[in-house]
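Trainee: Take this sequence and fold it.
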Amino acid sequence: MLHLRVICPPERTGVVQAELVAEPGATHITVQPGIALAPAGDVVEADVTREAADQVLATLRDLGIDRSGGITLETIDTTLSEAADAAEKAVPGDPADAVVWEELITRTGEESRLTVTFQVFLTIACVLAAIGAITDSPVTVVGAMVLGPEFGALAAVAVGLVLRRRDLIHHGALALAAGFPVAMIITALATIAFDAIGLLPTGSLDQMDQVKFIYTVGPFSLIVALLAGSAGMLALTSARSAILVGVFISVTTVPSAAYTSVALIEQRFDEAWQAALQLVVNVLGIVVAAVAVLLLSPRARAWRGSGKRRVAG
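Mentor: Have a look, this model is predicted:
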């Protein structure tokens, strides 16, 4: 379940309380008059099932609570309550399958911004992937896949396309379009340094038997990208976020970007082209699959074109 906290003007408290009491998926409803200071008002709290969260949030927005007060939603790890069990049963569907769109918008918005942290993680991941390629170490390459933060930006682009949110598309596309080139340039400089100190002897890239998948483009490149994008978006929209680690390991965006830099420095232009193509195939495949998953959501249409809302963070 999700814990809902609402700060609202006193003149709206009665309406908010009535809406929550009438909602079958809401329980543990409490009202604390006049305790909120900034913004001033009453505090209304409730526990809400994931299946009912979208409707409750839409109602609160229609009442203008997001403008005159505040709405906070957070995940509850454990609930021991017959009332909570009854609320879960009263709302059709399974909590793990419910898409809470505001939660998804906020999460992808936060994880898609081009920040110093995003750039540092992406750069470290690319350099690590380059080392994995040079040493023919699949373990190192997998570590780079897990470390890469790019899936958040890809997910933001997908959510933005489905909901027609230009801000999400802009943030995600900027993070990818600026983040990868910077990381690749630094990886290229690192490769030159490895060459200069003898850590990249001539012919070492001829022995990449275990990590050739980085630049080998084929039908399975697209298939894996589509599957990873689908699984990743399902993990983001459900209560199964731990699955994202498996998604990261499936995606070869970071390794292919890193190897593009290495191959260019080593004048292996055919391999550089293939690695760059692998990167493009993965990016497009992930976004297309993520969009498809979101469009299959029963409430996707209700959110499309609903207007620009502020993204937290």
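
Trainee: contacts and neighbour counts: CA atoms only from here.
Mentor: OK.

Trainee: hey, where'd the strands end up in the stretch 51-200 of the chain?
Mentor: 70-75 (DSSP state E, counting those that start in this stretch).

Trainee: where along it do the helices fall?
Mentor: Ranges of helices within the stretch 51-200 of the chain are 65-68, 82-90, 101-111, 116-134, 138-147, 150-163, 166-196, based on DSSP state H, counting those that start in this stretch.

Trainee: Among those, single out whichever gets nearest to residue 216.
Mentor: helix 116-134 (12.9 Å; CA to CA).

Trainee: Could you figure out how far the closest one is turned away from helix 101-111?
Mentor: Orientation of helix 116-134 against helix 101-111 (axes from the mean of the first three to the mean of the last three CA atoms, to 10 degrees) gives an angle of 70 degrees.

Trainee: longest strand anywhere in the chain?
Mentor: strand 26-37 (DSSP state E).

Trainee: which of the helices of the stretch 51-200 of the chain sits most buried?
Mentor: helix 150-163 (a mean of 26; mean count of other CA atoms under 10 Å).

Trainee: Any buried residues in the helix or strand hosting residue 282, and which?
Mentor: Using DSSP states H and E, residue 282 maps to helix 269-295. Within helix 269-295, the residues scored as buried using 16 or more other CA atoms under 10 Å are 271-295.

Trainee: Looking at the helices of the stretch 51-200 of the chain, which is nearest to residue 43?
Mentor: For the helices of the stretch 51-200 of the chain, the distance to residue 43 is smallest for helix 65-68, at 11.5 Å, taking CA to CA.

Trainee: mind listing what residue 97 touches?
Mentor: Applying CA atoms under 8 Å, 6 or more residues apart in numbering to residue 97 gives the contacts 237-239.

Trainee: In helices, which of those fall?
Mentor: Using DSSP state H, the members of these that fall within helices are residue 237.

Trainee: okay if I get the contacts of residue 97 as TSV plus distance to residue 141?
Mentor: Output for the contacts of residue 97, formatted as TSV (distance: CA to CA, whole Å):
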residue	distance to residue 141
237	27
238	28
239	28
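
Trainee: Which among the contacts of residue 97 count as buried?
Mentor: Buried among those (16+ other CA under 10 Å): 237-239.

Trainee: Closest to residue 267 out of the residues you listed?
Mentor: Closest approach between those and residue 267, by CA to CA: residue 237, at 42.8 Å.

Trainee: where's that closest one relative to residue 187, distance?
Mentor: Counting by CA to CA, to the nearest Å, the gap from residue 237 to residue 187 is 33 Å.

Trainee: and if you look at residue 120?
Mentor: Residue 120 is 12 Å from residue 187, where distance means CA to CA.

Trainee: Please provide the structure for the following sequence as well, for comparison with the first:
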Amino acid sequence: MALQQIDVYLPATQDTMGRLGDDVSLVDRHTLSTARGQVLERLLVDSTNTEQVLERLQKQMGHTDDFRIVVSPVGATLPRPETDEEDESDNGTDRISREELYQDMSDSVQMKSVYFALVALSVVVAAGGMLRNNTAVVIGAMVIAPLIGPNIALGLGTTLADRDLILKSLKTNLSGLLSGLVLAFGMGLVLPVDPTLTEISLRTAIGLPDVALAVAAGVAGALAVTRGLSTAIVGVMVAVALVPPLVAVGLLLGSGDWDLAYQAGLLLITNVAGVNLAAVLTFLVMGVRPMSWYKAEQAKKATRWALLLWTLVLAVLATAIWLAA
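Mentor: Predicted structure coming up:
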């Protein structure tokens, strides 16, 4: 059983936060006092119940001006809590809370200098590997590419109807892709580009396996973040779908191979659409929803529009690919 500790800091004028309800399952609960005279309610919960507890706390604390909720993972606790086989069964909702998920994704869309540095490094390494026709070097570039965050965050922002997260994700994603494209274009201007090399020619042809790769990358990325798992390995998969075609577009544009650059561009846009469509669908299946009914209604509309948009994009791209074949 994975446990989390939820600390609720209340003003001294409020003795306790009261009952959370009989339907809320807690492993343990203590009421303490802080050095500042505040009341500290410390809750120990199963991680699968964290979102329910946080929702109940936010509703209960809505009238309180001065409170703070802090969530921390628990490495171990003694004595060990009793477990129930039914509790350990897979009910399809085993994920981190919406608030933890939101915090992780918000951090991943910060446009800091290290983000652009990693984009530039991944483009340079990928371009070097493609020009040398070295698959191992191209794969190495995927390890440092930071593109999983903005793409998965866009799907989360859509699912939660969070306008700020959507805009930040779009801005960060477009900035990373454009900066990488410009750098690859510059390399294509000054370096000899042989479009017959396998690592380049593979990105100028698109088929159903490429679409399947993009969708699988989106699903894997969304599942990784909802389970609180490391996105390092999954990030490689998302980067494989985005960075090589991005670099291929830039190199081919720089070398004047417009038709091949167009083909690589179709692959890139198809992969972006596939990753984001899959991320939205995965968040829906995992039960990620806004807390308030008003936000939930907005989220339904935003999700419908997003699913329609990405589906139409894929349909248009499939038509363009068929016509170009």
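
Trainee: out of the helices of the stretch 51-200 of the first structure, which comes closest to residue 7 of the first structure?
Mentor: Closest approach to residue 7 of the first structure among the helices of the stretch 51-200 of the first structure (CA to CA): helix 65-68, 7.6 Å.

Trainee: Contacts only, for residue 306 of the first structure.
Mentor: If a contact means CA under 8 Å, 6+ apart, then residue 306 of the first structure has residue 163 as its contacts.

Trainee: Tell me the secondary structure at it.
Mentor: coil (DSSP: H, G, I helix; E, B strand; the rest coil).

Trainee: Counterpart of residue 158 of the first structure over in the second structure?
Mentor: Aligned counterpart of residue 158 of the first structure in the second structure: residue 155 (TM-score structural alignment).

Trainee: Sorry, slip of the keys, the one I care about is residue 266 of the first structure.
Mentor: Checking TM-score structural alignment: residue 266 of the first structure goes with residue 255.

Trainee: Its match against residue 188, yeah?
Mentor: Yes: contact criterion CA atoms under 8 Å: residue 255 of the second structure and residue 188 qualify, at 5.3 Å.

Trainee: which stretch among the helices of the stretch 51-200 of the first structure comes nearest residue 259 of the first structure?
Mentor: Nearest to residue 259 of the first structure, of all these, is helix 116-134, at 5.9 Å by CA to CA.

Trainee: can you put the helices of the stretch 51-200 of the first structure in JSON lines and add distance to residue 243 of the first structure?
Mentor: Shown next, in JSON lines, are the helices of the stretch 51-200 of the first structure (distance: least, CA to CA, whole Å):
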{"stretch": "helix 65-68", "distance to residue 243 of the first structure": "32"}
{"stretch": "helix 82-90", "distance to residue 243 of the first structure": "24"}
{"stretch": "helix 101-111", "distance to residue 243 of the first structure": "16"}
{"stretch": "helix 116-134", "distance to residue 243 of the first structure": "20"}
{"stretch": "helix 138-147", "distance to residue 243 of the first structure": "12"}
{"stretch": "helix 150-163", "distance to residue 243 of the first structure": "13"}
{"stretch": "helix 166-196", "distance to residue 243 of the first structure": "21"}
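
Trainee: Which among those helices is found nearest to residue 248 of the first structure?
Mentor: The nearest among the helices of the stretch 51-200 of the first structure, by CA to CA, is helix 138-147 at 5.2 Å.

Trainee: so the closest one matches what in the second structure?
Mentor: Under TM-score structural alignment, the match for helix 138-147 of the first structure is residues 135-144.

Trainee: hmm, back to that, which of the contacts of residue 97 of the first structure show up in the second structure as well?
Mentor: Here the contacts of residue 97 of the first structure are checked against the second structure with both residues aligned by TM-score structural alignment, their matches' CA atoms under 8 Å, and the contacts held in both are residue 238.

Trainee: Return the residues in contact with the residue most central in space within the first structure.
Mentor: Among the residues of the first structure, residue 152 comes closest to the average C-alpha position under CA atoms, centre = their mean, at 3.4 Å. Counting by CA under 8 Å, 6+ apart, residue 152 of the first structure touches 108, 111-112, 172.

Trainee: so can I have a markdown table of these showing distance to residue 300 of the first structure?
Mentor: A markdown table is the format used below for these (distance: CA to CA, whole Å):
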| residue | distance to residue 300 of the first structure |
| --- | --- |
| 108 | 16 |
| 111 | 21 |
| 112 | 21 |
| 172 | 20 |
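
Trainee: from those, which single one is nearest residue 80 of the first structure?
Mentor: residue 108 (30.5 Å).

Trainee: mind checking what that closest one lines up with in the second structure?
Mentor: Counting by TM-score structural alignment, residue 108 of the first structure corresponds to residue 105 in the second structure.

Trainee: so the match of residue 158 of the first structure makes contact with residue 279?
Mentor: Yes: with contact defined as CA under 8 Å, residue 155 of the second structure reaches residue 279; the gap is 5.3 Å.

Trainee: contacting residues for the match of residue 108 of the first structure?
Mentor: Counting by CA under 8 Å, 6+ apart, residue 105 of the second structure touches 149-150, 152-153, 156.

Trainee: Also residue 259 of the second structure?
Mentor: For residue 259 of the second structure, the contact set (CA under 8 Å, 6+ apart) is empty.

Trainee: With residue 274 of the second structure instead?
Mentor: Counting by CA under 8 Å, 6+ apart, residue 274 of the second structure touches 211, 214-215, 218, 310, 314.

Trainee: And it, how far from residue 303 of the second structure?
Mentor: 15 Å.

Trainee: likewise residue 58 of the second structure?
Mentor: From residue 58 of the second structure to residue 303 of the second structure the distance is 25 Å (CA to CA).

Trainee: Would you mind telling me which of those two has more residues around it?
Mentor: Remark: of residue 58 of the second structure and residue 303, residue 303 carries more neighbours, 23 against 14, as counted by other CA atoms under 10 Å.

Trainee: That one is in what secondary structure piece?
Mentor: In the assignment (DSSP H and E), residue 303 of the second structure maps to helix 293-324.

Trainee: quick one: that helix to chain centroid distance?
Mentor: For helix 293-324 of the second structure, the separation from the chain centroid amounts to 18 Å (computed by CA atoms, centre = their mean, to the nearest Å).
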